[in-house]
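A.B. asks: Pasting the sequence and the predicted model now:
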Amino acid sequence: MRLLIMGAPGAGKGTQAVGIAEHYGIPAISTGDIFRANVRQGTELGRRVSAIMAAGDYVPDELTERIVADRLDRDDAAAGWLLDGFPRTLHQVEALEKYLADHSVGLDAVICLDVDPEDLIVRLLGRAEVEGRADDDEGTIRHRMDVYLESTRPLLDAYEGRGLLVRVDGNGTVEEVGARIVAAVDAFVA
């Protein structure tokens, strides 16, 4: 199973990705987690992306694409994966399509978590408080929402046009949303 999970910042992608991946026996791959781990470890990549992330901007396409391709080439991803946080631009969509074509595989579905933007701002502010995430102050959150609307939202239209988009209501408990996702994906790929 090869899946993408998409939605605005704070929609619950990371939380749901873990459960979905476990359900289907595939790794959940989060570009945000990869970047944050590198920042914490002080790696060269971490130094490069730290300022970009702190400003609420996206890491450049080419760098992100190289990191994702490297991760998808690992043995644990041979039978499938769930990508969280990639692709975020049409350039990245094209890079992923080329990667899939080069490996003679395709996407099974693109999950989109739909949540009201104002609810997301409240969620993200709460998460920032609990997790101490410097990239989640209100100004940065609003900027990330603007970047999402400008850059990422068109991807949903692209995947919908390809017949791959599965929209799921992202409101409710983690368990309720997770059950909705699995039911929707199972019905979609059946």
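C.D. replies: Thanks, I have the structure now.
A.B. asks: Please make it C-alpha for all contacts and neighbour counts, starting now.
C.D. replies: Noted.
A.B. asks: Please, which helix or strand holds residue 83?
C.D. replies: Secondary structure from DSSP states H and E places residue 83 in strand 81-84.
A.B. asks: got a list of contacts for that strand?
C.D. replies: Outside of strand 81-84, the residues within contact range by C-alpha atoms under 8 Å, 6 or more residues apart in numbering are 1-6, 13-14, 17, 20-21, 26-31, 72.
A.B. asks: hmm, 7 Å instead?
C.D. replies: 1-6, 13-14, 17, 21, 26-31 (C-alpha atoms under 7 Å, 6 or more residues apart in numbering).
A.B. asks: take a look at this one as well, against the first:
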Amino acid sequence: MTEPVGVQVGRICPQCEREDSVPLRWGLPGSEDQRLAERGLVALGGCVLLPDEPVLASRSCGLEWGREGDPTADEQALADLLRVQYADVVRALGTGWRREDAAVDDGMQWFVSGEPAQVAVGVDGVGFVLARPQTSWDGGRTDCQPTNGSRFGRDDLLWSPDVIAEVAEAIATRRRRSFRWCRTCRRAHAPESFVGAVGSCRSCASAFADVEV
């Protein structure tokens, strides 16, 4: 698995409260580590990795902080809205949640997971719904399609996490089946951001195939 580089989205430094932290790499640095550190894409720790060493370093204030498995700001916000611990969210819904701005005010606070987005959860004052996300090609949410029987409450999340996980994975599986591979950037894209006539995503079609999108 490729190690993360660059500013980590959603990781808010507890000291300076800025989203400007990069991965902190431990151990004897290689030439690639040094090159990335010079570009500010990673920070270098000590040569010896001890248990519970921090995994992030703030470029703004220099604080070394964070642990593997810590929630992002959006993931913690989702847990707070659901009135559960983050570990409860992971058991039922998995990780990788990020907040989405709704195209219309439907009374829900929406979060999506996966890249491209594969499953959405909308939270209101009563409970939450699981839905299939549908985003526009520039990343803005245009619609979410709730699945029949996909409304749950806090007790469901706490006591029936396997049921929720099964519904979420079914939604994600159907969503993934619709993805298309761009022959230019060789990445998977949602169908609404794909131009079938040229076999490319909208960004590549606009940049390289002279297609207006």
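C.D. replies: Structure received. The structure displayed is predicted, hence computed values, not measured ones.
A.B. asks: Could I get the TM-score for this pair?
C.D. replies: Once superposed, chain against chain, the TM-score is 0.27 (TM-score structural alignment, normalised by the length of structure 1); 99 aligned residues with a C-alpha RMSD of 5.9 Å.
A.B. asks: Name the next helix or strand following the longest helix belonging to structure 2 along the chain.
C.D. replies: When structure 2 is parsed with DSSP state H, its longest helix is helix 161-177. Sequence order places strand 180-181 as the next helix or strand after helix 161-177 of structure 2, per DSSP H and E.
A.B. asks: which strands and helices sit next to the helix or strand that that following strand is followed by?
C.D. replies: Sequence order places strand 188-189 as the next helix or strand after strand 180-181 of structure 2, per DSSP H and E. If you count contacts as 3 or more C-alpha pairs under 7 Å, 6 or more residues apart in numbering; DSSP states H and E, strand 188-189 of structure 2 packs onto strand 180-181.
A.B. asks: Show me what the strand it packs on is packed up against.
C.D. replies: Partner elements for strand 180-181 of structure 2 (3+ C-alpha pairs under 7 Å, 6+ apart): strand 188-189.
A.B. asks: give me that answer again for 10 Å
C.D. replies: Applying 3 or more C-alpha pairs under 10 Å, 6 or more residues apart in numbering; DSSP states H and E, one finds that strand 180-181 of structure 2 makes contact with strand 188-189, strand 194-195, strand 200-201.
A.B. asks: who's in contact with residue 88 of structure 2?
C.D. replies: 79, 82, 94, 157, 158, 159, 161 (C-alpha atoms under 10 Å, 6 or more residues apart in numbering).
A.B. asks: Let me know the angle separating the helix or strand containing it from helix 161-177.
C.D. replies: Following DSSP H and E, the helix or strand that holds residue 88 of structure 2 is helix 86-93. Calculated by axes from the mean of the first three to the mean of the last three C-alpha atoms, to 10 degrees, helix 86-93 of structure 2 forms an angle of 60 degrees with helix 161-177.
A.B. asks: List the buried residues in helix 86-93 of structure 2.
C.D. replies: 86, 88, 89, 90, 91, 92, 93 (16 or more other C-alpha atoms under 10 Å).
A.B. asks: if I pick residue 175 of structure 1, what's in contact with it?
C.D. replies: 16, 19, 181.
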